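**Q** return atomic coordinates for the entry below.
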Amino acid sequence: MIRVYENEDITKYYIEFRPKYQDCVVEEVLRFCNENRASKTDENRQQVMVDVACGSGQATTPFQKHFENIIGVDVSPNQIKEARLANDFENISYKVGTAEEIPVESGSVDLLISATACHRFDFAKFFKEAKRVLKPDGCMALFSYAPRVTPMNVVDPIIREELADKATNLLLKYHRNPTDEQSNIYCFGKYQDIYKKVPAKNKKWIKDGLVMKYDWSLSQLLGYLRSNAAYQEYMKMMKEKNKDASEDEVKKWDRALMLRDFIKREWKMKGVNDDNVMMRADFSVFLVLANKLTV
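**A** This next block holds a predicted model:
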């Protein structure tokens, strides 16, 4: 497992600016689970769910009302600390652990999920571990998303979409991780390659149709970008290459500031406070669903 999102700076950005998964995703995952459960006695509430690489709980808490017990697992003690501080539910708990060594009993899990993370796993070890912890009819859901940002201050629909394309393309460019090309391939391919890898008798790939919608400010978008490993890895790499760079020099290659300046210029919002530059942030979710692992 490639280890990122562990230091305190990135975990602070992560819990504040990462979007929580919405009901449309939860419903799609549970639909697959209910269709493949051996027992249909209570389709509204199952027993145990585990969220692997849970971060600070963005995908954990949306499932809260559907399970008797939910365990979030993450390799980062800082992420687990933030998740615990933000947790308001008695049926959710958090543990430090990895995708390759999940700290739960064998054959105890109804649903195993991982959101915005599995592209960094050691799949050979993870799939074996997933099979170990899942019940015979247990399901696995691996998912992530791709963002799109659209200005709210532009009335003309053609111009608005053109500006959305430009800003989104730059944002996606900054999503590319300079030190982890394999993760880039998985994410930009909407997990198709991961779907092909999953050893299961029953599996499903959903690449279109699920969109989470948010009204965001430019400040929120920049916080979201700073919460990404690609941004953090790039900044780390550039600072190591330019150890004596001044603050003004750093600003010239800080991707968050470059994105901010681009959006304000293109959207004709120069001089407007970042909190007042409003946009629609759409996150297209892609999922890999599996049942009866065969590894």
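
**Q** CA only for contacts and neighbour counts going forward, please
**A** OK.

**Q** check which helices and strands the helix or strand containing L142 sits against.
**A** Using DSSP states H and E, L142 sits in strand 134-151. Strand 134-151 is packed against helix 23-35, strand 109-115, helix 157-175, helix 181-188, strand 278-293, with contacts defined by 3 or more CA pairs under 8 Å, 6 or more residues apart in numbering; DSSP states H and E.

**Q** and the ones you listed: which comes nearest E249?
**A** Closest to E249 of the helices and strands packed on strand 134-151 is helix 157-175 (CA to CA; 18.6 Å).

**Q** in the closest one, what counts as buried?
**A** 160, 163-164, 166-168, 170-171, 174-175 (16 or more other CA atoms under 10 Å).

**Q** please generate a structure for the following sequence too, so the two can be compared:
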Amino acid sequence: MKDLFSQQSEAYAKYRPTYPQELYDFILQQVPTKEKAWDCATGNGQVAVKLAEYFEQVNATDISERQLSQATPAQKVHYEISRAEETPFPNDYFDLITVAQAFHWFDFEAFHQEAKRVLKPEGVIAVWGYELLEISPDIDPLILEFYENVVGPYWAPERHHIKEKYSRISFPYREIQSPDFEMVKDWTLEDLAGYFSSWSSVQGYKEANEGEDPVPELIKQISPLWDVDTRQEVIFPVFLRIGINNL
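**A** Sure, this is the predicted structure:
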């Protein structure tokens, strides 16, 4: 698994959107026993903290020490550094495994082998991600141009899995059909700029262009279409793949 987020871990923790309750409700409906959960590639810990509301114990792992340093503490959550593909957990240990916006970075075959090992028989695995944000017919084309052409060359190749909603990644579980979801945020223009700054492709652009930050130019283009004194609705489409470990 690649670590592309340590450098901007503070911005990642501050500006990354949070997932809707409806997503958690759907996942939890599939999990009859709520003893232990593993949030893999936890990042800032937002999913782990949410799972702690329902599970007796949550293990949350990430390969980035800096990411974990930004994670939210919670009584039932134990954070530790670990690769997704090789963990210290016992066999048949977890009722639920979650992977949020990180599955595309994994060595899929090795991860599935590990997930099946640590997941209980009939345990549930849920992996999800979110697509490019949507704001308005005037603003969306500017963001798409920035995403594809300005910082597009600096996205890691694995990014294409997001566009495909993980549909071409092997998923050797008894899959459950799921609806699509949305994250809806109420953001200022400053929030929007902060979110763009957390993109790994923006960091790649800066490294390749002597530190030049491409985000201010994008915000300058968006600014006339956004009342700087107001908040605006921002929508992130969310997709989910969920399955049962049938060994």
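
**Q** mind putting the buried residues of helix 157-175 of structure 1 into TSV with distance to G209 of structure 1?
**A** TSV is the format used below for the buried residues of helix 157-175 of structure 1 (distance: CA to CA, whole Å):
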residue	distance to G209 of structure 1
R160	22
L163	23
A164	19
K166	22
A167	22
T168	18
L170	23
L171	21
Y174	24
H175	22
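
**Q** and those, which is closest to P199 of structure 1?
**A** Of the buried residues of helix 157-175 of structure 1, the one sitting nearest to P199 of structure 1 (CA to CA) turns out to be H175, at 28.6 Å.

**Q** tell me, how many neighbours does the closest residue to that closest one other than its chain neighbours end up with?
**A** Distance criterion CA to CA, 6 or more residues apart in numbering; nearest residue to H175 of structure 1, sequence neighbours excluded, is A230 at 5.5 Å. Around A230 of structure 1 there are 21 other residues, counting by other CA atoms under 10 Å.

**Q** part of a helix, is A230 of structure 1?
**A** Yes - counting by DSSP: H, G, I helix; E, B strand; the rest coil, A230 of structure 1 is found in a helix.

**Q** and the residue nearest in space to the middle of structure 2, how far from I222 of structure 2?
**A** With distances taken as CA atoms, centre = their mean, the residue of structure 2 nearest its centroid is Q101 (2.5 Å). With distances taken as CA to CA, to the nearest Å, Q101 of structure 2 is found 26 Å from I222 of structure 2.

**Q** same check on A11 of structure 2?
**A** 20 Å.

**Q** cool, Q177 of structure 2 as well?
**A** 37 Å.

**Q** F67 of structure 1 matches what in structure 2?
**A** Using TM-score structural alignment, the partner of F67 of structure 1 in structure 2 is F55.

**Q** swap in V26 of structure 1?
**A** Using TM-score structural alignment, the partner of V26 of structure 1 in structure 2 is Y24.

**Q** now swap in Y186 of structure 1 and tell me
**A** Match for Y186 of structure 1 (TM-score structural alignment): H161.

**Q** so that match sits against R168, correct?
**A** Yes - here H161 of structure 2 reaches R168: they are 7.4 Å apart, a contact under CA atoms under 8 Å.

**Q** which one of those two is surrounded by more residues?
**A** Between H161 of structure 2 and R168, counted using other CA under 10 Å, the more crowded position is H161 (16 against 8).

**Q** what sits against that one?
**A** 104, 167-169 (CA atoms under 8 Å, 6 or more residues apart in numbering).

**Q** report the buried members of those residues.
**A** Buried members of those, counted by 16+ other CA under 10 Å: H104.

**Q** of all the contacts of H161 of structure 2, which comes closest to T188 of structure 2?
**A** The closest of the contacts of H161 of structure 2 to T188 of structure 2 turns out to be H104 (CA to CA; 29.5 Å).

**Q** that closest one matches what in structure 1?
**A** Aligned counterpart of H104 of structure 2 in structure 1: H119 (TM-score structural alignment).

**Q** quickly note the distance from its match to K201 of structure 1.
**A** Here H119 of structure 1 is placed at a distance of 21 Å from K201 of structure 1 (CA to CA).

**Q** over to F123 of structure 1?
**A** 17 Å.

**Q** who's more crowded, these two?
**A** For F123 of structure 1 versus K201, neighbours defined as other CA under 10 Å are more numerous around F123 (18 against 10).

**Q** how much space separates the match of H104 of structure 2 from Y231 of structure 1?
**A** For H119 of structure 1, the distance to Y231 of structure 1 - CA to CA - is 17 Å.

**Q** over to T98 of structure 1?
**A** T98 of structure 1 sits 23 Å away from Y231 of structure 1, taking CA to CA as the criterion.
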